[in-house]
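# A predicted structure for the sequence below; I have some questions about it.
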Amino acid sequence: MEIYCPKCEWEPPASARWSCSCGHSWNTFDTQGQCPECGKVWRETQCLQCKKWSPHHDWYHDYPPIDLEEITEETAVEEGA
């Protein structure tokens, strides 16, 4: 799977960590942008290299396009329960 910043093409290592507003720290690409602690779905991800924000799904360069309107926090939490 190819994952890299759509702005600067930085490839996050497995050790990279993002922080949720709940305080939890994890690799956002392990869960496709959903915090494993509180269930919040991050639709945008900030690059740890260039500091720019991009839609989370734009980081996945070998996935087919998705309809963001179909993804909701409630749906993601229910599916993960």
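Thanks, I have the structure now.

# every contact and neighbour count from this point should use C-alpha atoms.
OK.

# in the one helix or strand Glu78 maps to, which residues are buried?
Per DSSP states H and E: Glu78 is located in helix 73-80. By 16 or more other C-alpha atoms under 10 Å, the buried positions in helix 73-80 come out as Val77.

# use this one as the comparison:
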Amino acid sequence: MDRVLDHFDLDYNCQEHVRTVVETMMTARRTHCNWMHAYFKKFPSKEAVLLKPHPNITEAQWKELYNLFTSETFMVRGLQKPVA
């Protein structure tokens, strides 16, 4: 194949196509969340985090991520060992 296809004919009645799209979107979301969390961890305090939102997202989105990253559930989950 000489070129990368930029258009795909997907059959959303085909379970394999649906699974591929869902897995791709889940991977993109995890990657984005990881980038945002890495940016979040660069700040010395929680107050400093709110003063400088990530440049690629809105202030409202940054506040939602702030609430996620500072939630007790998120922090407890981060302390657990990953399943290998």
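Arrived safely. Model, not experiment: these values are computed from the prediction.

# what's the TM-score here?
Once superposed, chain against chain, the TM-score is 0.26 (TM-score structural alignment, normalised by the length of structure 1); 39 aligned residues with a C-alpha RMSD of 3.9 Å.

# from the contact counts, what lies against the helix holding Glu78 of structure 1?
If you count contacts as 3 or more C-alpha pairs under 8 Å, 6 or more residues apart in numbering; DSSP states H and E, helix 73-80 of structure 1 packs onto no helix or strand.

# tell me which helix or strand Lys63 of structure 2 sits in.
Applying DSSP H and E as the criterion places Lys63 of structure 2 in helix 59-69.

# helix or strand right after that helix?
Per DSSP H and E, the helix or strand that comes after helix 59-69 of structure 2 is helix 72-79.

# could you check the angle helix 59-69 makes with that following helix?
Orientation of helix 72-79 of structure 2 against helix 59-69 (axes from the mean of the first three to the mean of the last three C-alpha atoms, to 10 degrees) gives an angle of 60 degrees.

# hmm, who's touching helix 72-79 of structure 2?
Identification of contacts with helix 72-79 of structure 2 by C-alpha atoms under 8 Å, 6 or more residues apart in numbering yields Leu68, Phe69.
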